[in-house]
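Participant: Have a look at this fold, sequence not included:
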């Protein structure tokens, strides 16, 4: 009887026990899904698993989205699905179901660079596990990383340079739209109008609006670095003598 009140009052603490457990789940889950997918290869089993994974994500995250829109939970500053992590899990669902190259590329770039950064320095002011806000936040991030790992190392999907530029354009367009919305609604989705209160990499990039420009440059460089090895391998493979 005394456990529930204690859990309800406990606030999430970065680098506390629950944070380290979840960081471990990122690695363990990603490796397990990559190995499982690699074992299946491009078989029907892998395709069915990918679709099952997509359905499981929908079954959990759509009710969470509805939960955020309930009158008791509604807050225009946090309830709308305008953070990049919201778009990331929706895109990951589509990529898993269809294996569409554009959806995969966005899942790859968002899931393996931006999402881990959000998990390392989480902007989460909420009760700790098992509160729904805690579960909602971490589930959104975990599944995107797992989906990216499964599609890349499990199903052998790879980004190309055209995917790089298309993903940069889509992310930039999202940023412009959300920046305008934030300005009109007084919100801060994507932390585009001000930095989060918790420590993050943005603290190293100067004040607003300069950190947005630095973020673009650093992000594009990081995405180029995670694209180059795959494209280099393909070029070397094509150059091998018969």
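Facilitator: Structure received. Model, not experiment: these values are computed from the prediction. Numbering: from 1, shown residues only.
Participant: drop to CA atoms for contacts and neighbour counts, all remaining ones
Facilitator: Noted.
Participant: Show me what the helix or strand hosting residue 102 is packed against.
Facilitator: Element membership of residue 102, judged by DSSP states H and E, is helix 101-109. Applying 3 or more C-alpha pairs under 8 Å, 6 or more residues apart in numbering; DSSP states H and E, we find helix 101-109 packed against helix 84-98, helix 132-149, helix 161-185.
Participant: Identify the residues contacting stretch 74-81?
Facilitator: Contacts with stretch 74-81, where a contact means C-alpha atoms under 8 Å, 6 or more residues apart in numbering, come from 65, 68-69, 73, 87, 186-189.
Participant: Next one for the comparison:
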């Protein structure tokens, strides 16, 4: 059991390996099940139980990461606070599904789902694979963001608007500015906006600092429009 929680995994993650594809398929299956049973999930008691369960899984996944980092003596104020976009999206997605908050949903659908999908397709967990804790945690937390927000879309019938997209983009930039100031104050690198990560990443192809930040802005905006596209098409078809 100890080997599943050690600092260095026994096997490295392989992109689009059988394990990776099965994990992505499991997430897709979860979403399909939410869609197929959406009417049942709208029943008051079942609805509350499922929303609380999803929120609890998200919060426990975040807590477990901090416990693990502390246990392997890797927790630091510069890198371990919940200020990365994935961590804040986990917390806000849990709050959104628990409270049915549409303003929170506007942010977590675009910023949370967008970043979570990209992270799961190209994960930055090169030293870990299933069944190591870090692998399991990574996909539960990121997959949980997607599940929570699509639950609000498919079951609660939430529909983001074009105004939602621009509000989410504005909030993301305000949050990025806050994190940039925080990074300078504590000498951290949350959201990798103060420096590129040490491990190879997509940022290596986006130019030097600070120019890659502007590339990330364009990628984020494009991702937001892709996430809005299904609702735009449905709206146009209804008209």
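Facilitator: That came through, no problem. Note that the structure is a prediction, hence the values are computed from the model and not measured.
Participant: Overlay them and tell me the TM-score.
Facilitator: Superposed pair, TM-score by TM-score structural alignment, normalised by the length of the second structure: 0.82. Supporting alignment: 235 aligned residues with a C-alpha RMSD of 2.9 Å.
Participant: any chance of the helices and strands packed on helix 101-109 of the first structure in JSON lines, with distance to residue 206 of the first structure and mean neighbour count too?
Facilitator: Formatted as JSON lines, these follow (distance: least, C-alpha to C-alpha, whole Å; neighbours: other C-alpha atoms under 10 Å):
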{"stretch": "helix 84-98", "distance to residue 206 of the first structure": "21", "mean neighbour count": "21"}
{"stretch": "helix 132-149", "distance to residue 206 of the first structure": "26", "mean neighbour count": "22"}
{"stretch": "helix 161-185", "distance to residue 206 of the first structure": "18", "mean neighbour count": "15"}
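Participant: Need those helices in a markdown table (columns: distance to residue 115 of the first structure).
Facilitator: Listed next are those as a markdown table, based on distance: least, C-alpha to C-alpha, whole Å:
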| stretch | distance to residue 115 of the first structure |
| --- | --- |
| helix 84-98 | 7 |
| helix 132-149 | 6 |
| helix 161-185 | 13 |
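Participant: Which one of the ones you listed lies nearest to residue 114 of the first structure?
Facilitator: Distance to residue 114 of the first structure, taken as C-alpha to C-alpha, is lowest for helix 84-98 among those, at 8.6 Å.
Participant: What range does the closest one cover in the second structure?
Facilitator: Using TM-score structural alignment, the residues of the second structure aligned to helix 84-98 of the first structure are 85-99.
Participant: now the matching stretch: how far from the chain's centre is it?
Facilitator: Distance of stretch 85-99 of the second structure from its chain centroid, counting by C-alpha atoms, centre = their mean, to the nearest Å, is 9 Å.
Participant: circling back: can you list the buried residues in the next helix or strand after the helix holding residue 102 of the first structure?
Facilitator: Later in the chain than helix 101-109 of the first structure, the nearest helix or strand by DSSP H and E is helix 115-120. Residues of helix 115-120 of the first structure classed as buried: 115-116, 118-119 (neighbour count, 16 or more other C-alpha atoms under 10 Å).
Participant: so what's residue 155 of the second structure up against?
Facilitator: Contacts for residue 155 of the second structure were tallied using C-alpha under 8 Å, 6+ apart; they are 34-35, 38-39, 41-42.
Participant: once you map those onto the first structure, which are still in contact?
Facilitator: Retained in the first structure by both residues aligned by TM-score structural alignment, their matches' C-alpha atoms under 8 Å are the following of these: 34-35, 38-39, 41.
Participant: who wins for most neighbours among these?
Facilitator: Neighbour counts for these peak at residue 41, which has 21 neighbours (criterion: other C-alpha atoms under 10 Å).
Participant: Now it. Nearest residue, chain neighbours left out?
Facilitator: Once flanking residues are discounted, residue 41 of the second structure sits nearest to residue 47: 5.1 Å by C-alpha to C-alpha, 6 or more residues apart in numbering.
Participant: Secondary structure element for the counterpart of the one you found in the first structure, which one?
Facilitator: Alignment note: residue 47 of the second structure maps to residue 46 in the first structure; criterion TM-score structural alignment. Assigned by DSSP H and E, residue 46 of the first structure belongs to helix 44-68.
Participant: about what we covered before: buried residues, the helix holding residue 102 of the first structure. List them.
Facilitator: The neighbour-count check on helix 101-109 of the first structure (16+ other C-alpha under 10 Å) flags 102-109 as buried.
Participant: hang on, the earlier thing: residue 225 of the first structure: which of the contacts of stretch 74-81 of the first structure is nearest?
Facilitator: Once C-alpha to C-alpha is applied, the member of the contacts of stretch 74-81 of the first structure that ends up nearest residue 225 of the first structure is residue 87, at 22.9 Å.
Participant: what's the burial count for the closest residue to the closest one other than its chain neighbours?
Facilitator: Leaving aside its sequence neighbours, residue 87 of the first structure sits nearest to residue 81 (C-alpha to C-alpha, 6+ apart; 7.3 Å). Residue crowding around residue 81 of the first structure was assessed by other C-alpha under 10 Å; the count is 13.
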